[in-house]
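*Asks:* Show me the folded form of this:
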Amino acid sequence: MTSSSSPRPATAVLLAAGRGSRMQSSRPKAMQRLAGRPMLAHLIDSAARVFDKLVVVVGPDMPEVEQLAAPHAVIVQNERLGTAHAALQAEALFGDGDVAVLYADNPLISSDTLSRLLTESRKDDTGLALLAMRPAQPGRYGRVITSAQSHNVQKIVEWADATPEERAVNLCNAGVLCAKAQNFRRWLKEVKNTNAKQEYYLTDVVGLAVREGVSVKSVEAAESELRGINSRAELAEAEAALQQRLRLHAMEKGVTLVAPETVFLCTDTVLEADVLIEPNVVFGPGVTVRSGAEIRAFSHLEGCEVQSAAIVGPYARLRPGAQIGEEAHIGNFVEIKNSVIGKGSKANHLTYLGDTSVGTRTNIGAGTITCNYDGASKHKTTIGDDVFVGSNAILVAPLTVGSDSLIAAGSTITNDIPPDALALARAKQVNKPGLGKKLKTALKNKKGNG
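*Replies:* The predicted structure follows:
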């Protein structure tokens, strides 16, 4: 019988004080990004689905980590004396229920795994629960040694201290622990720093619990969830694992990925059913693509929304604030920023539209740009319905282009255009008979004599 339905509260303590020195970075380890988000943000999301309260332990002078942790409680570990010492800093916020200690550099643990861990720790015959994995390459992970009879955890042995028989065990420690708050407090206070680094290690809690005769149980999960991230190489491995997870989820929801391994997603990317994604597409944060839209090869999208049946790319860039309407076409080498493109409108080639509103069924010719910045302020361009903008047009904001108007190719437009009008704004062409050939001959002679 379990007490998983117990009303007693559960608190997760997230250790995020690491400096990231092994990553050769000036940014805290918890702020290193996976799928477009800091590692700590991934862990907060998973933990918040399971635990009633979160406490984030940060190092001194880490304002960005504190900001990310808000509105959850934040405790500062002023001296970095080890993981047990870090967890003990949050003791006053443990409460009277259950406590789990997690690591910001172990960010891919799912809420399902955390729920299984909490459920195990609340069983009547469990005093301490820990997460464990069976990695393909156990390497130098600490080994979880269990009893052959009860399968209870007897000890955790670091690789350097393990016997050949213990090293042959493939059940490895992930470092995450969960127990009743009153027991966790006591064990943390009993941890000693009698080791080479003179640090207080959280894993020593397991030995203390076993010596008290407490039943310690392991909860297994996949290596892809429990991998620790301490280097750039491990960060890249975790990114690959997370991307695989995101791609499979998208395809299960009805998205076509022509070459899945070449598409990179963010954790908040929204792709509806029947979306088609061609190879080598990158999604930054904040992207939504509606059903039936196509994102063609080598495009980059961030902070934008693409409506149904729209086509984006190849080689297109959608920047934050881009809103692409139904059946609109955004073609090769087109950049859209903070702009709304209406239903059925097209910008198929070599165009920049910034701070622009485009109506329905409008055609933007190749080489068109909206000049939205005057060196001090941004200005808006408004283009109506059924407008034809000729190639190589320059539209200088602030500007309004009326519906059903036509802008001649090569025009530089600085004044508003009324509806139905034809706008021409270019220098008059002058032809000088014979002068072209004469100039070419002169230039060739000059080059030859040089």
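*Asks:* can we go C-alpha only for contacts and neighbour counts from here?
*Replies:* Will do.
*Asks:* Against which helices or strands is the helix or strand where Ile75 lies packed?
*Replies:* Following DSSP states H and E, one finds Ile75 within strand 73-76. Under the contact criterion of 3 or more C-alpha pairs under 8 Å, 6 or more residues apart in numbering; DSSP states H and E, strand 73-76 touches strand 53-58.
*Asks:* Could you also give me the structure for this second sequence? I'd like to compare it with the first:
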Amino acid sequence: MSQRSCLSVILAAGEGTRMKSAMPKVLHAIAGLPMVAHVVKAAEAAGATGLALVIGHGAEEMRQAAQKFAPKAETFVQENRLGTAHAVLAAREAISKGYDDILVMFGDTPLIDAGALATARQKLAEGAAVAVIGFRPPNPTGYGRLIEEDGRLVAIREEKDCSEEEKTIGFCNAGMMAVAGKHALRLLDKVGNSNAKGEFYLTDIVEIAGAERLDVVATEASFESALGINNRAELAEAEAIWQARRRRDAMLAGVTLIAPETVYFSHDTEIGADTIVEPNVWFGPGVKIASGARIHAFSHIEGATIASNCDVGPFARLRPGADLRQKAKVGNFCEVKQATIEEGAKVNHLTYIGDARVGAAANIGAGTITCNYDGYSKFFTDIGEGAFVGSNSSLVAPVTIGKGGYVASGSVITESVPDDALAFGRARQKTLPGKGRELRERFASAAAARKKAAV
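*Replies:* So this is what the prediction gives:
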């Protein structure tokens, strides 16, 4: 089958009014990726060599989004919504290019398994003209039933048209199918609209193909894989299913999740074996973690690279561009953005490091911040290897702290510090004997006067 070419036609023109959103339904995200992009990924994993997106509502927004997740896809606009067969035929130009297999998919089924698509394609390779993907929901009420005779699919019957016997069938239509490319346009063009709604239904090609004595079969996908999303409650259900799958995959790959149900992955999270993730950790897009790291509880990480044996959190935030090298430490209530924390460096407490480099084995004291933004532009702070920055220091960029440099606690550093130098950037302490007692007495007297005046 690897030799066969395949076009995936993804129907994504629905308005999704039940989402109560101005955004096209299929652009709502699962694990940080539009649901239609999940469908694209499944199609590609099943061997699709061409992609055709049939769009409608929000066409320009869809085109712009598709440039990110499917830059090679062709887009076709379904101007009028006249049924699923009509939608597929909007991609007539792409279908006519002579692909061996045509996969028809829906942009609102983000959990579809690539294996189910590959199975349907295999049936085409074995000689079937149409392979319909079915599933067995816990309750088949409301779904079209797949009517089979002697191992062949003879019809897809909507529930309202089913006999009482047919209503007992638990094998239902998932909507997706594979059609042999050499038959596709002919079968689609034969679909009529003589029904109550006057629409062209894709399901009709089952009986049309059967009438031509072509082989039509049904294959089976899991209920979860066929789940369609129509509202935000169902979107949340799909997110939960996706996360549960991803957590299991991570644990089977050697990652320890202490409380799996509280950890949230993004669609592209990469995490190495022997990493330990504590409860309530959120991974946004673009996170890569090598083996042996430890991510402590309540950390929020996105767009970050974490090398082996790093230690992050608890309550740490790593923003895009954070790059932690081996054995680096970013501790509690610290934020790192667009900065490299080199091998063995420590950023332990209540600290902000942005647009910076922290050299190997350097130590950044509690409450230190890099002052990287003047309201208009960002500036860089370079902290050398083995440097020590005392607590509650402000490093006003652009500035360099040299190798082995030492910054005294409470300093405001506005000039670069040479290698091995000690820098003070604070007002000299002045001590006034007895002044503390005098201030307390003055403040107490003023407070008593205010209280008396209020009576």
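*Asks:* Got a TM-score for the two of them?
*Replies:* Once superposed, the chains reach a TM-score of 0.94 (TM-score structural alignment, normalised by the length of structure 1), with 443 aligned residues with a C-alpha RMSD of 1.7 Å.
*Asks:* before we move on, back to that, after the strand holding Ile75 of structure 1 comes which helix or strand?
*Replies:* helix 83-88.
*Asks:* got the angle between the following helix or strand past that next one and strand 53-58?
*Replies:* Following helix 83-88 of structure 1 in sequence order, the next helix or strand is strand 98-103 (DSSP H and E). Here strand 98-103 of structure 1 runs at an angle of 40 degrees relative to strand 53-58 (axes from the mean of the first three to the mean of the last three C-alpha atoms, to 10 degrees).
*Asks:* what stretch of structure 2 does strand 98-103 of structure 1 fall on?
*Replies:* Counting by TM-score structural alignment, strand 98-103 of structure 1 pairs with residues 101-106 of structure 2.
*Asks:* coming back round to it: once aligned to structure 2, how far is the strand holding Ile75 of structure 1 on average?
*Replies:* Mean deviation of strand 73-76 of structure 1 relative to structure 2 after superposition (mean C-alpha distance after the TM-score superposition for structure 1): 1.6 Å.
*Asks:* so how much does the match of strand 98-103 of structure 1 differ from structure 1 once superposed?
*Replies:* For stretch 101-106 of structure 2, the mean distance to aligned residues of structure 1 following superposition is 1.2 Å (mean C-alpha distance after the TM-score superposition for structure 1).
*Asks:* So which bits of that stretch are buried?
*Replies:* Asp101, Ile102, Leu103, Val104, Met105, Phe106 (16 or more other C-alpha atoms under 10 Å).
*Asks:* Tell me where the longest strand sits in structure 2.
*Replies:* In structure 2, taking DSSP state E as the definition, the longest strand is strand 172-180.
*Asks:* Just the residues contacting that one, thanks.
*Replies:* With contact meaning C-alpha atoms under 8 Å, 6 or more residues apart in numbering, strand 172-180 of structure 2 is reached by 100-106, 117, 120-121, 124, 128-137, 140, 143-146, 156, 203, 226.
*Asks:* Give me the aligned partner of Ala293 of structure 2 over in structure 1.
*Replies:* Using TM-score structural alignment, Ala293 of structure 2 lines up with Ala293 in structure 1.
*Asks:* my guess is that match contacts Val306, does it?
*Replies:* Yes: counting by C-alpha atoms under 8 Å, Val306 is a contact partner of Ala293 of structure 1 at 7.2 Å.
*Asks:* Mind checking which of these two has more residues around it?
*Replies:* Between Ala293 of structure 1 and Val306, Val306 has the larger neighbour count (other C-alpha atoms under 10 Å), namely 28 against 24.
*Asks:* and that one, how far is that from Asp52 of structure 1?
*Replies:* 36 Å (C-alpha to C-alpha, to the nearest Å).
*Asks:* same question, Ala250 of structure 1
*Replies:* Taking C-alpha to C-alpha, one finds Ala250 of structure 1 at 30 Å from Asp52 of structure 1.
*Asks:* ok, and Glu64 of structure 1, which helix or strand is that part of?
*Replies:* helix 63-69.
*Asks:* Counting neighbours, which bits of that helix end up buried?
*Replies:* With the criterion 16+ other C-alpha under 10 Å, helix 63-69 of structure 1 contains buried residues Val65, Glu66, Leu68, Ala69.
*Asks:* can you check stretch 414-421 of structure 2 too?
*Replies:* Ser416, Val417, Pro418, Asp419, Asp420.
*Asks:* Looking at these, which one is closest to Gly16 of structure 2?
*Replies:* Ranked by distance to Gly16 of structure 2 (C-alpha to C-alpha), those are led by Ser416 at 57.2 Å.
*Asks:* State the distance from the residue nearest to that closest one when sequence neighbours are not counted to Ile364 of structure 2.
*Replies:* Spatial nearest neighbour of Ser416 of structure 2, chain neighbours left out: Thr400 (4.6 Å); criterion: C-alpha to C-alpha, 6 or more residues apart in numbering. Going from Thr400 of structure 2 to Ile364 of structure 2 by C-alpha to C-alpha gives 14 Å.
*Asks:* Neighbour count: the two, which is higher?
*Replies:* Ile364 (27 against 23).
*Asks:* Now do the contacts for the more buried one.
*Replies:* By C-alpha under 8 Å, 6+ apart, the neighbours of Ile364 of structure 2 are Lys346, Val347, Asn348, Thr351, Phe388, Val389, Gly390, Ser391.
*Asks:* can you tell me which two in the residues you listed are farthest apart?
*Replies:* Top of the distance list for these (C-alpha to C-alpha): Thr351 and Phe388, 13.9 Å.
*Asks:* tell me, what's touching the two both at once?
*Replies:* In contact with both Thr351 of structure 2 and Phe388: Ile364, Gly365, using C-alpha under 8 Å, 6+ apart.
*Asks:* Structure 1: helices as residue ranges?
*Replies:* Here structure 1 has its helices, by DSSP state H, at 39-48, 63-69, 83-88, 111-121, 164-167, 181-190, 204-211, 223-226, 232-252, 435-449.
*Asks:* packing partners for the second one?
*Replies:* Using 3+ C-alpha pairs under 8 Å, 6+ apart as the contact criterion, the neighbours of helix 63-69 of structure 1 among helices and strands are helix 39-48, strand 53-58.
*Asks:* In TSV, list the ones you listed along with mean neighbour count and distance to Gln77 of structure 1.
*Replies:* Putting these into TSV (neighbours: other C-alpha atoms under 10 Å; distance: least, C-alpha to C-alpha, whole Å) gives the following:
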stretch	mean neighbour count	distance to Gln77 of structure 1
helix 39-48	21	16
strand 53-58	25	6
